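Visitor: Quick check, what structure comes out for this input:
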Amino acid sequence: MINLLNLFFPKVCLSCTAHLADNELHLCTECRHELPVTNIHFSNDDFIKKLFYGRLKLEYATALLYYSKKGLVQELLHNLKYRGYQDVGLCLGEWLGAELTEVHQFKTIDLVIPVPLHKSKQRKRGFNQVTKFGQAIASSLDIPYRDNILLKVTNTKTQVFKDRLKRWSDSGAVFKIENTGQIENKHILLVDDIITTGATIESCAAELQKAKNVKLSIATMAIVN
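Guide: Sure thing, here's the model as predicted:
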C-alpha cells in the first residue's frame, strides 16, 4: 500500500536527496554503504590524538567519517549546516553512539558537551549543528548532555579559508566555561561536526581543562582525510 504521507511529503536521503524507500531511514542504502567510515574507535588507531600531540591531553578521540572535498560527507554536512537538515546530526549521532556503546574506553565518560556557537550565529542559523549529534550520543551512552557549560563569547568569522596559524590565533580566548562545578573530576566527551586543523577543539579544551581534574575525549562527525 502506498504511504500517502510519503506521496505528498516524500522522505529524502540526507546525503544525495534521492527519495527514500519505506524501509530506509535518513540515508539511502547506497549512500550508507558508500560513506567512508573511519572505524577509529574499533581499531584503537590514535592518529587523532597524534594530531593534538603537544597541544592538549586527550583520553580518547574518534570521528565517524572521513571528509573530502566534493564527497558525500561534504554534501551531508552542507545539508546539515546550510540547508537545515538537522536530522543529519541525529542520524550520525545515533550511528556513532551505538558503536561507542561497544567500546569499553568510552564507558568511563560522564557527560557530553558540544562545541558551542556564538549566540548571534545560533540565532541567525536557528540551531547549533552539533546539538542533535551530541544528544544522540549522550542518549546512547546513558549520560547527561550539557550545553550550559562551554560558551562562545567572541563571534568569529567563518574559518574555512584560514591557515592553521591564523585559525589558532583567532580561536584563542573566544570560549569560556560556566557552572564549573558540574565538570570537576569528570570525564568529558567534547563533540563537534568536523576536525580540520583542530584549532577550535584545542581552544575549547583549554577552557574545559581549567576545571579541576577534568579528563577529556573528543568525538566528531567527520575528520578531514
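Visitor: all contacts plus neighbour counts: C-alpha atoms, from now on.
Guide: Noted.
Visitor: Ala219 falls within a strand, correct?
Guide: Yes. Counting by DSSP: H, G, I helix; E, B strand; the rest coil, Ala219 is found in a strand.
Visitor: what number of residues lie near it?
Guide: 29 (other C-alpha atoms under 10 Å).
Visitor: Next up, the contacts around it.
Guide: If a contact means C-alpha atoms under 8 Å, 6 or more residues apart in numbering, then Ala219 has Ala61, Thr62, Ala63, Leu64, Leu189, Leu190, Val191, Asp192 as its contacts.
Visitor: repeat for Gln122
Guide: Contacts for Gln122 (C-alpha under 8 Å, 6+ apart) come out as Asn128.
Visitor: roughly how far apart are it and Glu34?
Guide: The gap separating Gln122 from Glu34 is 31 Å, by C-alpha to C-alpha, to the nearest Å.
Visitor: quick one: contacts of the longest helix belonging to the chain?
Guide: Of all segments of type helix in the chain, defined using DSSP state H, the longest is helix 87-100. Helix 87-100 is touched from outside by 14, 26, 41, 64, 76-77, 79-80, 106, 129-141, 221, with contacts defined as C-alpha under 8 Å, 6+ apart.
Visitor: another one to check against the first:
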Amino acid sequence: MRLLKDLFHLFYPKLCVVCEDNLVENETTICTLCRHDLPLTNFTDYKENKVTQTFYGRILIEKAFSLLFYRKKGSTQKLIHDLKYKGNEEIGVFFGDWLGEILKENNEFATIDYIIPVPLHPKKLRERGYNQVTRFGKTLSKHLEIEYLENYLIRISSTKTQTFKARFERFNNIETKFLLTNPSFFDHKNILLIDDVITTGATLEACAKEFLKSKNCTINILTMGYTE
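Guide: Predicted structure coming up:
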C-alpha cells in the first residue's frame, strides 16, 4: 500500500497552492516556507481591531477576527482564489484547522452558540457546486465543538461576482439581500458569522441585520482574510 501511495505521489505530486513546489511529507495545502510568509494580521484584541472598526456606526459587533491580510496579487489572494474558483476546498479545511486551533486555545469565541456561513444564492451554488466557506465552517465546528448551521440564513437575490468591482461600488451595492427564515430560533443566542474575505463589510452587515430581527442576538464575525 505504501509503495502504491508513493508511486501515486510521484506521478501526481501534491503542490503548494502558493509557490506550486512539491509538498513534502506532513505538509498540506501550503509548504512550510510559504506558510511562514503569510501576512498574519496578529490582531490580539478581538473587540477592538480593524475588522470591528469596519462596522462602526453601522452595526454592533461583539467580537471579530481575520487571520490574514488580503492584498492584491498576494499569497492570501492566491489561496482564496483557488478556494473559490478552482474547487480546492481543502484550503477551507486548512484555514479551519488553523483558526480552530487558535480559537480553541484562546477561548475568545467560547460562548458562541452557532456558526453561520454567509450563504450563496442557489443559482450561484449550482454553478460553483459548493459554498467556499462550508468546509471552513465544518472544520471550525469540530475544533470548537460548536454547531454549524446552514439554511437558516438564505440569500434571496443574486449579484454579479464582487471580485472585479470597485471598492466604492461594492460598498454601495444594495442588490444583495438575505433572509433569516426563523428569527425566533436565534433569540438570546450568540452567533458567529463566517466568510472568506471582508472588504467593505457590506455583505456581512446585511447578514448581521437579519439577526437583529431576533431578540437579544449577539453577533460575532470571523473571516480568513481582511482587505487593507
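Visitor: coming back round to it: report the buried members of the contacts of helix 87-100 of structure 1.
Guide: 14, 26, 41, 64, 76-77, 79-80, 106, 129-141, 221 (16 or more other C-alpha atoms under 10 Å).
Visitor: out of those, which are inside strands?
Guide: Residues of those located in strands (DSSP state E): Leu64, Met221.
Visitor: quick revisit: which of the contacts of Ala219 of structure 1 show up in structure 2 as well?
Guide: Contacts conserved in structure 2 for the contacts of Ala219 of structure 1, using both residues aligned by TM-score structural alignment, their matches' C-alpha atoms under 8 Å: Ala61, Thr62, Ala63, Leu189, Leu190, Val191, Asp192.
Visitor: Format the residues you listed as CSV; extra columns: distance to Ala18 of structure 1.
Guide: Converted to CSV, these look like this (distance: C-alpha to C-alpha, whole Å):
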residue, distance to Ala18 of structure 1
Ala61, 33
Thr62, 29
Ala63, 26
Leu189, 34
Leu190, 32
Val191, 29
Asp192, 27
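Visitor: Now, these that are in strands?
Guide: Under the assignment DSSP E, these contribute Ala61, Thr62, Ala63, Leu189, Leu190, Val191, Asp192 to strands.
Visitor: Weed out the non-buried ones from those residues.
Guide: By neighbour count, with 16+ other C-alpha under 10 Å, these hold Ala61, Thr62, Ala63, Leu189, Leu190, Val191, Asp192 as buried.
Visitor: out of these, who's nearest Lys49 of structure 1?
Guide: Ala61 (6.2 Å; C-alpha to C-alpha).
Visitor: List the contacts of the corresponding residue of structure 2 for that closest one.
Guide: In structure 2, the residue matched to Ala61 of structure 1 (TM-score structural alignment) is Ala64. Listed by C-alpha under 8 Å, 6+ apart, the contact partners of Ala64 of structure 2 are Tyr46, Lys47, Asn49, Val51, Thr52, Asn220, Ile221, Leu222.
Visitor: Number of residues surrounding the residue opposite Phe8 of structure 2 in structure 1 once aligned?
Guide: Taking TM-score structural alignment, Phe8 of structure 2 has Leu5 as its aligned residue in structure 1. Residues within reach of Leu5 of structure 1, counting by other C-alpha under 10 Å, total 9.
Visitor: now do Gly198 of structure 1
Guide: Neighbours of Gly198 of structure 1 using other C-alpha under 10 Å come to 17.
Visitor: Phe47 of structure 1 now?
Guide: If we define neighbours as other C-alpha under 10 Å, then Phe47 of structure 1 has 12 of them.
Visitor: Likewise for Leu165 of structure 1?
Guide: Neighbour count for Leu165 of structure 1, taken as other C-alpha under 10 Å: 11.
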